[in-house]
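J.: next one to model:
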Amino acid sequence: MPDTVRYVAIGDSFSEGIGDAGAVPFPGWTGRLASGMARAHDADVRYANLAVRGRLLAGVLGEQLDAALALDPTPTLITFCAGGNDLLRPRFDAHALIAPLEAAVATVLGRGVRLALLSPADPSARLPLGRLINARGDAWADALADLADRYDLPFVDVSRDPHLRRAEFWSDDRLHMNATGHQRVADLALHAIEDGPAPIEPASEQTGRTRLSEELRYYREHVLPWVQRRVTRRSSGDGRSATYPAWTPVD
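T.: Okay, the predicted model is just below:
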């Protein structure tokens, strides 16, 4: 690992860090990864995060990638994790999405910047239409893994981690990870990208029956607002900008 790291994350709500309410300097798996790199290697780490919730793949590549490469000084590392919002749309084609991403990979590598790919976390275990979401997530993870293999890129298959489908890693909306989940992903990423220590295996899952009142509250507070946004063609990220648009020192 070089003595100076300039790390920028691009993506959607997962990379933005939604759901992480932990008491850390930089929330979300990307911020936790930046802190982990600084801690593990005693390196000078600068961090930027251009991810915005609700963004589709086209928005990430069309807006955030150019902004990432325009940072001064140039990044030394970019993490890409997007596509999760695309697979929730009525029409989803993993092969059609991978073509523009491959062009972006060539652009990043042509600039001499390291690039790591991550598959989105899989929330399907407790969501409506979970089987469909899971099948689409597997197809997207396969496409990302193949792309990473062809270009010899670090790849973190978050969606098929054997533990991350468990309820204990997810926030109340069941769509975004909580602090525990974000830390698990940061540990996986540090191991894959920077040859950090292998993540500690979580304890056995504690299962319990969900009460009907909890299910009704979940649908009322989270599912119905999501459906309303889809019907009105609004996004949770409308009007939002990047959390860390410029280089920020990581102690």
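J.: all contacts plus neighbour counts: C-alpha atoms, from now on.
T.: Will do.
J.: please, where are all the strands along the stretch 151-251 of the chain?
T.: Under the criterion DSSP state E, counting those that start in this stretch, the stretch 151-251 of the chain contains strands at 155-156, 244-250.
J.: now the other sequence, so there's something to compare against:
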Amino acid sequence: MGPVRYVAIGDSFTEGVGDEDAAGVPRGWADRVAGGLAGAAGEPIHYANLAVRGKLLADVVTDQLDAALALDPAPTMITLNGGGNDMLRPRTDLARLGELTAHAVRRCADAGVRLVLISGADPSGGLPLGRVVNRRAAALTAMVRDLADRHRLTLVDVFGDTEIRRPGYWSEDRLHLAAPGHMRTAGLVLDALGVRGALPALGAATEVRRGVTAELAYYRTHVLPWVGRRLRGHSSGDGRPAKYPAWTTLPAPSPGG
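T.: Just a heads-up that it's a prediction; the model follows:
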């Protein structure tokens, strides 16, 4: 495979929210992909994760991408996902999101860094106004697919994965994937990169039943606080640093481990 220096940029999806370890630190699909790449390489790799929850796509393809390309030594691969928070705003300029993604494509091409585009999983089945979110996300995914085709880039279409839409793959807030969802996403990414068998086989997601009491608790616990943050102009990522802003060395798994 040659040297692997992998950087993940994005929002909560890439940070790993919903897939926290025992200490409460998000792991997520990108961390799992990095581990799979280390196993496939058979030697340590360099990994950084600059994603921060709540960030808009403009933040991802400017501040985060600048930081990724400034790492020394330079990255060999960057994964990019973003736009999910933009689509939760009352108004979304989809054409602008396409332009921002194209900007990232050009910058990575100029830097000689492989860019892998990731479309986010579709949460719309469990969300208020889910049809609006689905329509916007489908349009953005189509634009990203066109970019990938024109520039011969790898696109991992998690949005188009119907299995991951099942409630058992999602956390209680219905907006972020739970551990099974992040594991499935990692498997899709590694498959697209030609790395197979790096993760344990994943069984079917647990079925989730939602009654009236559960719906009321959901709105009280998750929807109303989210609306309150929007009204105050706050983001869940305000003041939050990236979890791996500099190169972290991941060792290759030991044989049989």
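J.: let me see the TM-score of these two.
T.: Put the two chains on top of each other and the TM-score (TM-score structural alignment, normalised by the length of the first structure) is 0.93; 249 aligned residues with a CA RMSD of 2.0 Å.
J.: so can I have TSV of the strands of the stretch 151-251 of the first structure showing distance to Ile133 of the first structure?
T.: TSV is the format used below for these (distance: least, CA to CA, whole Å):
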stretch	distance to Ile133 of the first structure
strand 155-156	19
strand 244-250	30
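J.: and those, which is most packed in?
T.: Highest mean neighbour count of these: strand 155-156, a mean of 24 (counted as mean count of other CA atoms under 10 Å).
J.: ok, back up a step: closest one to Gly31 of the first structure among the strands of the stretch 151-251 of the first structure?
T.: Minimum separation from Gly31 of the first structure across those (CA to CA) falls at strand 244-250, 9.0 Å.
J.: by how much does the closest one deviate from the second structure on average?
T.: Its matched residues in the second structure lie on average 0.6 Å from strand 244-250 of the first structure after superposition (mean CA distance after the TM-score superposition for the first structure).
J.: centre of the chain to that strand, how far?
T.: Chain-centre distance of strand 244-250 of the first structure: 18 Å, with CA atoms, centre = their mean, to the nearest Å.
J.: got a list of contacts for it?
T.: Arg6, Ala34, Ser35, Ala38, Asp44, Val45, Arg46, Tyr47, Ala48, Asn49, Leu50, Leu71 (CA atoms under 8 Å, 6 or more residues apart in numbering).
J.: return the member of these nearest to Val24 of the first structure.
T.: Within the contacts of strand 244-250 of the first structure, proximity to Val24 of the first structure (CA to CA) peaks at Ser35, which comes in at 9.2 Å.
J.: go through the first structure and flag its longest helix.
T.: Under DSSP state H, the helix in the first structure containing the largest number of residues is helix 130-151.
J.: just the buried subset of the contacts of strand 244-250 of the first structure, please.
T.: Neighbour-count burial (16 or more other CA atoms under 10 Å) applied to the contacts of strand 244-250 of the first structure gives Arg6, Ala34, Ser35, Ala38, Asp44, Val45, Arg46, Tyr47, Ala48, Asn49, Leu50.
J.: narrow these to those in strands?
T.: Arg6, Asp44, Val45, Arg46, Tyr47, Ala48, Asn49 (DSSP state E).
J.: for the second one, which non-adjacent residue is closest in space?
T.: If the residues on either side of it in the chain are set aside, Asp44 of the first structure comes closest to Thr4, at 4.7 Å by CA to CA, 6 or more residues apart in numbering.
J.: likewise Val24 of the first structure?
T.: Arg32 (7.8 Å).
J.: surely the one you found touches Phe26?
T.: Yes - the pair Arg32 of the first structure and Phe26 passes the contact test of CA atoms under 8 Å, sitting 6.2 Å apart.
J.: which ones are touching Ala43 of the first structure?
T.: In this structure, Ala43 of the first structure makes contact with Pro2, Asp3, Thr4, Val5, Met37, judged by CA under 8 Å, 6+ apart.
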